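Engineer: sequence and predicted structure, then a few things I'm wondering about:
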Amino acid sequence: MLPQWLVMDSKKWSFHEELRKWEGMMEGSESLQADGTATVKRPPGTCFPWEEKVKDLPPIQGDAELVQRVWRNIDALGYMYIWQVLLSF
């Protein structure tokens, strides 16, 4: 038996539609609406927004702005890596 995403019913298969479904499943912070649009609950280009991550960290003793900038840079690199792997293979 084939996985459901491989089964082609009477409708035409769309790569972008399937990609949106997989993104929603992997990230967990998107919800796919009935009309096919996605509602994103985080800024574009991020995996874990700073506003959520800072809640998990102990109080910052030093320069909080520096920690925030470093976190956002590292998070953006992770986001780009995921997309590069997805598009390369």
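Structural biologist: Arrived safely, thanks for sending.

Engineer: only C-alpha atoms from now on, for both contacts and neighbour counts.
Structural biologist: Will do.

Engineer: so which elements touch the longest helix seen in the chain?
Structural biologist: Criterion DSSP state H: the longest helix present in the chain is helix 64-88. On a contact count with 3 or more Cα pairs under 8 Å, 6 or more residues apart in numbering; DSSP states H and E, helix 64-88 meets helix 50-56.

Engineer: take a look at this one as well, against the first:
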Amino acid sequence: MSEKEKLLNPNPGVCVPWEVKLEEFENFPGNEEIVKKEWEKLDDFAYNFIWFWAQR
């Protein structure tokens, strides 16, 4: 499986991987690790929210 296919089919528990989101920025201003940590928390919340409502 190519790297592009892995990004299009993320691991369970992930809606949009950080690597995909990072591609949207040309030059990332600031500390990437802080933003990555917050993005992963937000993405986890979104995944769980969708999962909760899909199971109802």
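Structural biologist: Nice, I can see it. Note that the coordinates shown come from a computational prediction; the quantities given were computed from them, not determined experimentally.

Engineer: tm score of chain vs chain?
Structural biologist: Here the TM-score for the pair of chains, by TM-score structural alignment, normalised by the length of the second structure, is 0.76; 49 aligned residues with a Cα RMSD of 1.2 Å.

Engineer: quick one on the thing from earlier: buried residues, the longest helix of the first structure. List them.
Structural biologist: For helix 64-88 of the first structure, the neighbour count (16 or more other Cα atoms under 10 Å) marks 68, 71-72, 75-76, 78-79 as buried.

Engineer: and if you look at stretch 31-50 of the first structure?
Structural biologist: Result for stretch 31-50 of the first structure [16+ other Cα under 10 Å]: buried residues 31, 38, 46-50.

Engineer: and what of stretch 51-66 of the first structure?
Structural biologist: When burial is assessed from 16+ other Cα under 10 Å, stretch 51-66 of the first structure yields no buried residues.

Engineer: so for the first structure, the centremost residue is which one?
Structural biologist: The centre of the first structure sits closest to Glu27, judged by Cα atoms, centre = their mean, with a distance of 4.5 Å.

Engineer: residues contacting that one?
Structural biologist: Cys47 (Cα atoms under 8 Å, 6 or more residues apart in numbering).
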